[in-house]
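In: Compute the structure for the input listed below.
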Amino acid sequence: MTFNQLLYFQTVSEYENYHKAAEKLYLSQPSLSRSISSLEKELGVTLFEKQGRGIVLTKAGRLFQEYTERILSECEVAKTKMNEIASGHGYIDIGYIFPLASHYIPHKVRKFLNIEENAKISFNFYQNHSPAIAQKVKMGELDLGFGAYIDNDDELAFYPLQKQKMVIITPNEHELNQYDDVAIQELMNYPIIGYDKGSGPGRYSKRLYRRLDMKPNIIVTCPDEHSIMALVKEGFGIALVPEVDSLDETSIRIHSIKDMDLFYRHYMFWMRDRYQLPAVQRFIEFIKKESED
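Out: Below you'll find the model as predicted:
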């Protein structure tokens, strides 16, 4: 059974006349008759029977007509949706890490949608850690990911985004609060709230400590800045974190690092050799231009 056979059947049932249906379909009448006969043979039922000078649907034909109309209607919907996607409409599925959830992603998506040609695009959002996001990108469940760079992953293309200055955060009541700038070595003198070793900032911190030959007393690790900030606020220790938008300066103190410029960078990533829909391509180019500006 082919799409054309369904279309031919629907047209014949509409006109109840092979000659008129053939004219409508720009086919010869014998070709149309053969196609319907082939369909009847495949289905094992008679779809039409003669009545006077025309033809009418049999009981089986009327039942088959219900399914045919449903199928052709769904095909039209699918065609319309594909045309929308081809013209730049459709859905974009993105995943991003928690530090980008409070401002960066909502702000960029809203700015993108405010452009007239993007107004009918819809977004689906997913939050998790970078490795989980990368896995969903590879499986095709997400179009794009925003998070940490993943070493030795040749399947993904990475584009560098914003740099965030690394800072040291302390509780509101802490002896370091007399200083705006704090030396990185002060991390050796207090309990440290660190990142999970599998997270991007966790890997960054580990490389930094190794480079500086430091072995701070990391008493607990957390998945994100929200968890770290909560523990710092309650006086469990201090922490080295990127200066993300969600840091609450009313509950903690934020210190610049003395004599060192340390930055942590986020990335946008996607499957290197996978076809991207026009809307996704436009969003990638938009984010790239935003990053350059």
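In: going forward, measure contacts between C-alpha atoms and count neighbours the same way
Out: Fine.
In: And stretch 152-162, what's buried?
Out: Judged by neighbour count using 16 or more other CA atoms under 10 Å, the buried positions of stretch 152-162 are Leu156, Phe158, Tyr159, Pro160, Leu161.
In: Going along the chain, name the helices of the stretch 51-200 of the chain.
Out: Counting by DSSP state H, counting those that start in this stretch, the stretch 51-200 of the chain has helices at residues 59-86, 104-113, 130-139, 200-211.
In: Hey, what's the angle from the strand ranked longest in the chain to helix 130-139? Just curious.
Out: For the chain, the strand that runs over the most residues, judged by DSSP state E, is strand 156-171. Angle of strand 156-171 versus helix 130-139, following axes from the mean of the first three to the mean of the last three CA atoms, to 10 degrees, is 160 degrees.
In: Can you list the neighbours in contact with strand 156-171?
Out: 138, 149, 176-177, 182, 229, 232-235, 237-244, 251-257, 261-272, 288, 291 (CA atoms under 8 Å, 6 or more residues apart in numbering).
In: Whichever of these end up buried, select them in PyMOL.
Out: Restricted to buried positions by 16+ other CA under 10 Å, the PyMOL selection for these reads:
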select buried, resi 138+149+176+177+182+229+232+233+235+237+238+239+240+241+242+243+244+251+252+253+254+255+256+257+264+265+266+267+268+269+270+271
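In: In strands only, show me the contacts of strand 156-171.
Out: 182, 239-242, 252-257, 263-271.
In: Give me the contacts around stretch 113-124.
Out: The contact list for stretch 113-124 (CA under 8 Å, 6+ apart) reads Gly88, His89, Gly90, Tyr91, Ile92, Asp93, Ile94, Phe112, Ala279.
In: which one of those has the most neighbours?
Out: Ile94 (23 neighbours; other CA atoms under 10 Å).
In: OK, contacts around that one?
Out: Phe123, Asn124, Phe125, Tyr126, Leu142, Asp143, Leu144, Gly145, Phe146.
In: How about Met268?
Out: Taking CA under 8 Å, 6+ apart, one finds Leu144, Gly145, Phe146, Gly147, Phe158, Tyr159, Pro160, Leu161 in contact with Met268.
In: from what I can see Ile192 touches Ile238, true?
Out: Yes. The criterion here is CA atoms under 8 Å, and Ile192 meets it with Ile238 at 5.1 Å.
In: if we can go back for a sec, okay, and which of the contacts of Ile94 map to strands?
Out: Those of the contacts of Ile94 lying in strands (DSSP E): Phe123, Asn124, Phe125, Tyr126, Leu144, Gly145, Phe146.
In: To compare with the earlier structure, here is another sequence to fold:
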Amino acid sequence: MDERRLASFVVLAQELNFTRAARRLHMTQSTLSAAMKALEAELGVELFARSTRSVNLTEAGWAFLPRARDAIEAIDAARAAVEPGGELRGQLVVGMLQGLTMVDLPALAGDFHRRHPQVRLHLETSRRGTAGLVEDIRHGRIDVAFAGTSIEDARLRVVPLRSYTLHLVVPPEHPLADRDAVTMRDIAEETFIDMPPGFGQRAVVDEAFARHAQTRTVLVEVTDLTTIPAYVAQGLGVAVLPAELATSAATPLTAIPIADEAPTWTLGIVLSAVRPPPRAVHAFLDQVQHHIRPDRAF
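Out: Alright, predicted model coming up:
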């Protein structure tokens, strides 16, 4: 089976768009289309459901994706075993969270590229936040992801980077600002600023309210956690956030402990615990700690 076709299949499965995939692969759309038809003919199944408006993986395509990635990694490992120096090759796909600055991602990517120039490094975000990144890990669409969540899934491995205890964050003039602590019942009637459903921060807070049989109103939803304090400062609502974000905000905010809950979540690196990670993942993880910014809240 042609390694180039396998690599093209994996990229198209990630992009689900012939134009973007062809651009990443430095080939024409017609060449990519021909390669996929040849691969499907070789396998005797359709891997993609194509229409004039969309491209999606078929059931066979979903099943084939992790196997294709494994095959590419096996070829890379076999090549490295006989090549002088055993240089890493192949592709590494890293999922990211919007607004993450605690890890200097540009410097990390640059360092990794200089050390392993034959590895095609691809960085991407998910419009569904942590939920989307975790799903991509499970299905083999990405290799590793920075995600903020409290994952309890035997199929996933989490390398913790920093844990956060959440506080109620309010403007200094808010009626609750002078309290030493609040309860979930105290704050249930407030209007909130939060992330959309599916994001790790939102999931933790929603679960905390549910455990206390409380509901709440979310007025503003943003996909960048670090922008929430600015909305709170404008008096649009309160938020449940890491206290570090309140103290680092441009406008001073008050962080109040939540006495009966103290919800927490962990920023970490997520990868599959089911599939052996490619060698490039190990090399990437080795570099992460060198690019942590301890002075950044998130």
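In: coming back round to it: which pair in the buried residues of stretch 152-162 of the first structure spans the largest distance?
Out: Using CA to CA, these reach their maximum pairwise distance at Leu156 and Leu161, which is 15.4 Å.
In: what about Glu285 of the first structure, which helix or strand?
Out: Assigned by DSSP states H and E, Glu285 of the first structure belongs to helix 278-292.
In: Now do that helix: distance to the chain's middle.
Out: 13 Å (CA atoms, centre = their mean, to the nearest Å).
In: And that helix, what's buried?
Out: Neighbour-count burial for helix 278-292 of the first structure flags Ala279, Val280, Phe283, Ile284, Phe286, Ile287 (criterion: 16+ other CA under 10 Å).
In: Roughly how far does the last one sit from Asn128 of the first structure?
Out: This means Ile287 of the first structure. From Ile287 of the first structure across to Asn128 of the first structure, the span is 20 Å (CA to CA, to the nearest Å).
In: same check, this time on the fifth one
Out: The span separating Phe286 of the first structure from Asn128 of the first structure equals 23 Å under the rule CA to CA.
In: Kindly report the same for the third one.
Out: With distances taken as CA to CA, Phe283 of the first structure is found 21 Å from Asn128 of the first structure.
In: Likewise for the second one?
Out: When distance is defined by CA to CA, Val280 of the first structure is 20 Å away from Asn128 of the first structure.
In: for Asp181 of the first structure, same thing?
Out: Distance, Asp181 of the first structure to Asn128 of the first structure, by CA to CA: 32 Å.
In: same deal with Asp93 of the first structure?
Out: For Asp93 of the first structure relative to Asn128 of the first structure (CA to CA), the value is 14 Å.
In: Same check on Lys111 of the first structure?
Out: Applying CA to CA, the value for Lys111 of the first structure to Asn128 of the first structure is 23 Å.
In: Leu57 of the first structure now?
Out: 56 Å.
In: sorry, back to before: what residues in the second structure pair up with the longest strand of the first structure?
Out: Taking TM-score structural alignment as the measure, the second structure aligns residues 156-171 with strand 156-171 of the first structure.
In: mind listing the strands for the stretch 1-150 of the second structure?
Out: 48-50, 55-57, 90-96, 119-125, 144-149 (DSSP state E, counting those that start in this stretch).
In: So which of those strands is the most surrounded?
Out: Mean neighbour count, computed with mean count of other CA atoms under 10 Å, is highest for strand 144-149 among those, reaching a mean of 26.
In: And that strand, what does it pack against?
Out: Judged by 3 or more CA pairs under 8 Å, 6 or more residues apart in numbering; DSSP states H and E, strand 144-149 of the second structure is in contact with strand 90-96, helix 129-138, helix 200-211, strand 264-272.
In: Apply 6 Å and report the result again.
Out: Under the contact criterion of 3 or more CA pairs under 6 Å, 6 or more residues apart in numbering; DSSP states H and E, strand 144-149 of the second structure touches strand 90-96, strand 264-272.
In: ok and it relative to helix 129-138, angle-wise?
Out: 140 degrees.
In: What lies in contact with strand 144-149 of the second structure?
Out: Defining contact as CA atoms under 6 Å, 6 or more residues apart in numbering, one finds that strand 144-149 of the second structure is touched by Val94, Gly95, Met96, Thr130, Gly200, Trp265, Thr266, Leu267, Gly268, Ile269, Val270, Leu271.
In: tell me which of those residues is nearest to Val222 of the second structure?
Out: Closest approach to Val222 of the second structure among the contacts of strand 144-149 of the second structure (CA to CA): Gly200, at 12.7 Å.
In: Thr130 is in contact with that closest one, correct?
Out: Yes. Counting by CA atoms under 6 Å, Thr130 is a contact partner of Gly200 of the second structure at 5.3 Å.
In: Mind checking which of those two has more residues around it?
Out: Using other CA under 10 Å, the more surrounded residue of Gly200 of the second structure and Thr130 is Thr130, with 27 against 23.
In: before we move on, back to that, who wins for proximity to Lys20 of the first structure among the helices of the stretch 51-200 of the first structure?
Out: helix 59-86 (18.5 Å).
In: Buried residues, the closest one. List them.
Out: Across helix 59-86 of the first structure, burial judged by 16+ other CA under 10 Å covers Gly61, Phe64, Gln65, Thr68, Ile85.
In: List just the nearest of these to Gln29 of the first structure.
Out: Gly61 (19.6 Å).
In: Trace the closest one over to the second structure, please.
Out: Counting by TM-score structural alignment, Gly61 of the first structure lines up with no residue in the second structure.
In: ok, for Gly200 of the second structure, nearest residue in space, not its chain neighbours?
Out: The shortest distance from Gly200 of the second structure to any residue other than its chain neighbours is 4.6 Å, reached at Thr149 (CA to CA, 6 or more residues apart in numbering).
In: sorry, back to before: tabulate the helices of the stretch 51-200 of the first structure (a markdown table), appending distance to Ser13 of the first structure.
Out: A markdown table is the format used below for the helices of the stretch 51-200 of the first structure (distance: least, CA to CA, whole Å):
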| stretch | distance to Ser13 of the first structure |
| --- | --- |
| helix 59-86 | 8 |
| helix 104-113 | 46 |
| helix 130-139 | 44 |
| helix 200-211 | 63 |
